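**Student:** this is the structure alone, sequence omitted:
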């Protein structure tokens, strides 16, 4: 016996897609910035120095002396001459005391005391060695007050552009179903 048969043939559907990728760009412009640095405030106070010039020795070198100095020098010379004279008189007295030893001490003393000696000192020491110069510098007061920088910044937002993704669908193959009978 022949049994009829059903023959089924199916074709599946196929979907096709066209995809355009999206694109995104981001650009970040640099921020604008300006910086100013004000000068620091500074003050300087300079106290004057102390200059001392002592030319007393130079004046003495050219024999220009004060009355007090002259009196002092004269007293020193007088005391020295008095001491020398005292020593001379004592020595001469001792000579006369020993007159019995012989010789002629009176004429020897008269001969020694008849003249006098003096000394001439030409010039003196150079004047540049005789002037005392001293300098004491004055102090300086320095104060500095720094100033903070002035900074101005203008920010820039990012610039973006977007092309969205695009998907398009289409049928590559349509579905199909065929049914057939065979006897």
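**Tutor:** Now that the structure is in, tell me what you want to look at. Keep in mind that what you see is a predicted model, and the values were worked out from it rather than measured.
**Student:** okay, CA-based contacts and neighbour counts for the rest of this
**Tutor:** OK.
**Student:** show me where this structure has its strands.
**Tutor:** Secondary structure of the chain by DSSP state E: the strands cover 5-11, 14-20, 23-27, 32-36, 41-46, 50-54, 132-136, 140-145, 150-154, 159-163, 166-173, 176-182.
**Student:** nearest spatial neighbour of the residue at minimal distance from the centre of the chain, chain-adjacent residues omitted?
**Tutor:** Central residue of the chain (Cα atoms, centre = their mean): residue 142, 12.5 Å from the mean position. What sits nearest to residue 142 in space, not counting adjacent residues and going by Cα to Cα, 6 or more residues apart in numbering, is residue 44, at 4.5 Å.
**Student:** list the contacts for the one you found?
**Tutor:** Residue 44 makes contact with 140-143, according to Cα atoms under 8 Å, 6 or more residues apart in numbering.
**Student:** for those, which one is nearest residue 12?
**Tutor:** Distance to residue 12 across those (Cα to Cα) is lowest for residue 143, with 94.1 Å.
**Student:** shouldn't that closest one be in contact with residue 42?
**Tutor:** Yes - applying Cα atoms under 8 Å, one finds residue 143 in contact with residue 42, separated by 5.7 Å.
**Student:** Throw the contacts of residue 44 into CSV and include distance to residue 3, thanks.
**Tutor:** Below are the contacts of residue 44 laid out as CSV (distance: Cα to Cα, whole Å):
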residue, distance to residue 3
140, 129
141, 127
142, 124
143, 121
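**Student:** next, the one to line up against it:
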């Protein structure tokens, strides 16, 4: 006996997809930077040092006097010698007035007035210790510095962007099919 059978054969549809991805290119140019440093301004003022040397005492010790001091010294020495001479004469006159006192004033005065006192020998022209006086005023230094700030200029460059859009293409790679057939089979 033959029984009809239905046979179905199907094939599914296939979709084909082709894609091109989107592309982004980004480049960042570096920024522009300029830095300038103005030089500092420096001003210096100096007051020079001063050395004072006073050697007048040393000159006086060596008997090398200025005319004014020499006149004053000699005038004082003359005045003192005149006073001593006047005092000596007064003393000798008083002794002569008292000649009756069993003294021999003429002989004594002859010996005193007849011989001069000998001068001492020695070096008198060497200045005394610390006769030269010195004083020093140190120099003064005034330094003024004015700094200048750096001048910084910066410029940011925008990024460069390139964009290529992507694509998607779809197509049917295989069509759907359904085949139906009737087959007689024997049992």
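**Tutor:** Perfect, I can see it now. Here the structure is a predicted model, which is why all the values come from computation and not from measurement.
**Student:** so after superposing, what's the score?
**Tutor:** With the length set by TM-score structural alignment, normalised by the length of structure 1, the two chains reach a TM-score of 0.61; 148 aligned residues with a Cα RMSD of 3.7 Å.
**Student:** make JSON lines from the strands of structure 1 and add distance to residue 69 of structure 1 to it.
**Tutor:** Formatted as JSON lines, these follow (distance: least, Cα to Cα, whole Å):
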{"stretch": "strand 5-11", "distance to residue 69 of structure 1": "145"}
{"stretch": "strand 14-20", "distance to residue 69 of structure 1": "119"}
{"stretch": "strand 23-27", "distance to residue 69 of structure 1": "97"}
{"stretch": "strand 32-36", "distance to residue 69 of structure 1": "70"}
{"stretch": "strand 41-46", "distance to residue 69 of structure 1": "39"}
{"stretch": "strand 50-54", "distance to residue 69 of structure 1": "16"}
{"stretch": "strand 132-136", "distance to residue 69 of structure 1": "18"}
{"stretch": "strand 140-145", "distance to residue 69 of structure 1": "40"}
{"stretch": "strand 150-154", "distance to residue 69 of structure 1": "71"}
{"stretch": "strand 159-163", "distance to residue 69 of structure 1": "99"}
{"stretch": "strand 166-173", "distance to residue 69 of structure 1": "120"}
{"stretch": "strand 176-182", "distance to residue 69 of structure 1": "147"}
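**Student:** ok, and the contacts of residue 44 of structure 1 in structure 2?
**Tutor:** Contacts conserved in structure 2 for those, using both residues aligned by TM-score structural alignment, their matches' Cα atoms under 8 Å: 140-143.
**Student:** would you tell me which helix is longest in structure 1?
**Tutor:** The single longest helix within structure 1, with elements called by DSSP state H, is helix 67-97.
**Student:** can you tell me how far the residue nearest to residue 142 of structure 1 is from residue 38 of structure 1?
**Tutor:** Distance of residue 44 of structure 1 to residue 38 of structure 1, computed by Cα to Cα, to the nearest Å: 19 Å.
**Student:** likewise for residue 8 of structure 1?
**Tutor:** According to Cα to Cα, residue 8 of structure 1 stands 94 Å off from residue 38 of structure 1.
**Student:** equivalent analysis for residue 176 of structure 1, please.
**Tutor:** Where residue 38 of structure 1 is concerned, residue 176 of structure 1 sits at a distance of 86 Å (Cα to Cα).
**Student:** so the residue nearest to the centre of structure 1 touches residue 45, yeah?
**Tutor:** Yes - between residue 142 of structure 1 and residue 45 there is a contact at 6.5 Å, judged by Cα under 8 Å.
**Student:** so residue 164 of structure 2 makes contact with residue 26?
**Tutor:** No - between residue 164 of structure 2 and residue 26 there is no contact under Cα under 8 Å: 11.7 Å.
**Student:** follow-up on the earlier one: looking at the kept ones among the contacts of residue 44 of structure 1, which is nearest residue 59 of structure 1?
**Tutor:** residue 140 (35.7 Å).
**Student:** pull the number of nearby residues for the closest one.
**Tutor:** 11 (other Cα atoms under 10 Å).
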